[in-house]
Every structure is written in C-alpha cells, then in structure tokens.
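*Asks:* Attaching a predicted model along with its sequence, questions to come.
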Amino acid sequence: MGECVFCRIVAGAEPCHVVYEDERHLGFLDIFPNTEGFSVVITKQCLPSDIARADDHVAAGLFEAARRVAVKIAAAYDDVDRCAIAFEGMMIDHLHAKVIPLHRTAGLQPSPESGTTARGDRYFEAYPGYVTTEIAASRANDEHLAAVAAKVNSQGRR
C-alpha cells in the first residue's frame, strides 16, 4: 500500500464518509466539495492516476463503481437527474474518479438550452488546474479539427 491520502483511507488510517464499497473500490464524499454530494471513487489498490494508462479491466471496473455511485447520488436528491464523472487525476496520484451531482437537472432533457453555455471565448493551451464542459463561443475550424483527429488516430487503439 502506498503513502498517499487515498491509501491511508483504504487502510483505515484516515476517516471518510463512505457512500459505496466493493472488493476493489471505495467511494466516499469529498471533504472539499464544490457541490453537495460530490464524491470520489478510488481503487483500493494503489495504481497510477492516469485512467488512459490503466488496464482495460481496471478502468472498466472503476467506471462501473463510479456509475453506481452516480445512480445512488441521483436517487438521493430530488433535484439531481444525472451526475458528471471525471477522471482527472492531477492532484493525487492514485487511480480515482470524481462523481459530481448536477443539481437542478431534474426534469431537464438534454438540449442546447439545458447544457453549458459559452461565457467567453476561452481556449486552454495548458491545463489550468480544473476541467470544464463550458463550450467556447466560437466554432472550431474544420481544418484544425481534421488535423487533430489525424494526430489522435495515428496512435491506433491505445
């Protein structure tokens, strides 16, 4: 077992407020939430935090555990119809997912009006320390999108 805070939580050396547990995963409330119900789901085994480099079965297992937490959170709040699940992993190097309740989404149907709207023409050349689903005010250039797609597709399956 490693020495990060998530390893200490799994070992019982740090307290947490559990919302989910199975043989390979532990879900608990984030102690620095930006919305009520914000949860973290971790692997009990200490693994590097980059989901893209995790074994397929490990990544699938973590996603399924996070999905189960999302179902529980949505059921617990009358105003939550769905949750966002993020695999950022930049703060703690231990494989985990963040499950974020989308409060006041009950009854909303997916549409441009119910989603994120542009609040400016922000485009990040470098990671700013957070992720957002806010859309840009300007549509991306198709030539640039084609070049990006070619770059990504040149890497094959993995």
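*Replies:* Arrived safely.
*Asks:* Every contact and neighbour count from this point should use C-alpha atoms.
*Replies:* Fine.
*Asks:* Would you agree Ile73 is in contact with Ile85?
*Replies:* No: in this structure, Ile73 is not within contact of Ile85 by CA atoms under 8 Å, at 11.9 Å.
*Asks:* neighbour count winner among the two?
*Replies:* Between Ile73 and Ile85, Ile73 has the larger neighbour count (other CA atoms under 10 Å), namely 24 against 19.
*Asks:* For that one, give its distance to Val40.
*Replies:* 12 Å (CA to CA, to the nearest Å).
*Asks:* Val10 and Pro101, how far apart?
*Replies:* The gap separating Val10 from Pro101 is 24 Å, by CA to CA.
*Asks:* Also Cys7?
*Replies:* According to CA to CA, Cys7 stands 25 Å off from Pro101.
*Asks:* who has more neighbours, those two?
*Replies:* Set Cys7 next to Pro101 and count neighbours by other CA under 10 Å: Pro101 wins out with 24 against 20.
*Asks:* Make sure that one is indeed in a helix.
*Replies:* No: under DSSP: H, G, I helix; E, B strand; the rest coil, Pro101 sits outside any helix and is assigned strand.
*Asks:* so it touches Ala70, yeah?
*Replies:* Yes: taking contacts as CA under 8 Å, Pro101 lies within contact range of Ala70: 7.4 Å.
*Asks:* Overlap in contacts, those two.
*Replies:* Both Pro101 and Ala70 are in contact with 82-84, where contact means CA atoms under 8 Å, 6 or more residues apart in numbering.
*Asks:* Can you name the next helix or strand after the longest helix out of those in the chain?
*Replies:* Selection of the longest helix in the chain by residue count, based on DSSP state H, yields helix 56-76. Remark: after helix 56-76, the chain's next helix or strand is strand 80-86, criterion DSSP states H and E.
*Asks:* second one coming, line it up with the first:
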Amino acid sequence: MSDCLFCKIAAGEIPCSMVYEDEDFLAFHDIHPKAPTHVLVIPKFHLASLADATEQDTALLGLMMDRVRHIAAAELKLDAGYRVILNVREGGGQEIDHIHAHILGGKKLPF
C-alpha cells in the first residue's frame, strides 16, 4: 500500500531504529515509547488490522507471534517478562492502519 507509513518503513523508504529483520517481518523501536523497551513488530505484507485478517492470514499471524517471542528473548533479552499488545482499529487504540505488535518491557508493567 503506497501511502502506508509501515509499508514505507518495511520498504526502506523511511528510516527506523531496527531491532530485527527477516524476509517476512521487521521490528524497530517505537518513536513514542511507553516503557523502557518498546518495539513494534510488523509484517512486510500489508494487512490493516487483526479485524481484517481472514483464515488465509492464520499462518502469517502465527509466524508473527513466533517472531515476537524470538525478538523478546534473543534480541531484547526480556527474560524478566514482557507485554505484547495488538491494538485493533481506531476504537482499540490502533494509530497506523498496518497490523503490528507492541513488545513492552524493561520494567514491571502496571495493569
């Protein structure tokens, strides 16, 4: 999607503070962190939100959660624990219309 901020980041058109990249996913530091560690994990394939996912996206979503687990453990060393958030659509707090997972950690997080 040509006007999607995260698609532009994934394509290398906009720089980011990258944490991890593979063929399907990119992870980078959030520019407005809500915790000492706040990383976004995005698929390089455009999908607007979890609400827009179909059964055909099941493998992508499972792989995304596997990447979140790997990034939190191997790249960020969040052994004490972390929180994963998927905001869905504007009413759920989603600000960018491209599915993404937030990894928050680095301190004990409140409920």
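*Replies:* Right, received. Where do you want to start? Since the structure is predicted, the reported quantities are computational estimates derived from the model, not experimental observations.
*Asks:* Superposing both, give me the TM-score.
*Replies:* The pair, once superposed, lands on a TM-score of 0.81 when counted by TM-score structural alignment, normalised by the length of the second structure; 103 aligned residues with a CA RMSD of 2.1 Å.
*Asks:* Is it possible to mark the buried ones in the shared contacts of Pro101 and Ala70 of the first structure?
*Replies:* 82-83 (16 or more other CA atoms under 10 Å).
*Asks:* which one of the shared contacts of Pro101 and Ala70 of the first structure is nearest Leu47 of the first structure?
*Replies:* Leu47 of the first structure has its nearest neighbour among those in Ala84, at 22.4 Å by CA to CA.
*Asks:* Pretty sure that closest one sits against Ile100.
*Replies:* Yes: if you go by CA under 8 Å, Ala84 of the first structure and Ile100 touch, sitting 5.0 Å apart.
*Asks:* so what sits against both of those two?
*Replies:* Common neighbours of Ala84 of the first structure and Ile100 (CA under 8 Å, 6+ apart) are Ala70.
*Asks:* Which secondary structure element is home to the closest residue to Pro15 of the second structure other than its chain neighbours?
*Replies:* Leaving aside its chain neighbours, Pro15 of the second structure sits nearest to Ile9 (6.3 Å; criterion: CA to CA, 6 or more residues apart in numbering). Element membership for Ile9 of the second structure (DSSP H and E) is helix 5-10.
*Asks:* Same question for Leu40 of the second structure.
*Replies:* Per DSSP H and E: Leu40 of the second structure is located in strand 37-43.
*Asks:* Which position in the first structure pairs with Arg67 of the second structure?
*Replies:* Aligned by TM-score structural alignment, Arg67 of the second structure pairs with Ala65 of the first structure.
*Asks:* ok, its match - how many residues close by?
*Replies:* Ala65 of the first structure: 23 neighbours (other CA under 10 Å).
*Asks:* need the contact list for it.
*Replies:* 20, 25, 27, 41.
*Asks:* can you check Ala66 of the first structure too?
*Replies:* Contacts of Ala66 of the first structure by CA under 8 Å, 6+ apart are 27, 41, 85, 97-99.
*Asks:* Adding distance to Pro15 of the first structure as columns, could you present the residues you listed in JSON lines?
*Replies:* Formatted as JSON lines, these follow (distance: CA to CA, whole Å):
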{"residue": "Gly27", "distance to Pro15 of the first structure": "12"}
{"residue": "Val41", "distance to Pro15 of the first structure": "15"}
{"residue": "Ile85", "distance to Pro15 of the first structure": "23"}
{"residue": "Ala97", "distance to Pro15 of the first structure": "19"}
{"residue": "Lys98", "distance to Pro15 of the first structure": "18"}
{"residue": "Val99", "distance to Pro15 of the first structure": "19"}
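*Asks:* Mind picking the two most distant members of those?
*Replies:* Across those, no pair lies farther apart than Gly27 and Ile85, at 12.7 Å, counting by CA to CA.
*Asks:* Quick check: Lys34 of the second structure vs Lys107 of the second structure, distance?
*Replies:* Distance check for Lys34 of the second structure against Lys107 of the second structure: by CA to CA, it reads 11 Å.
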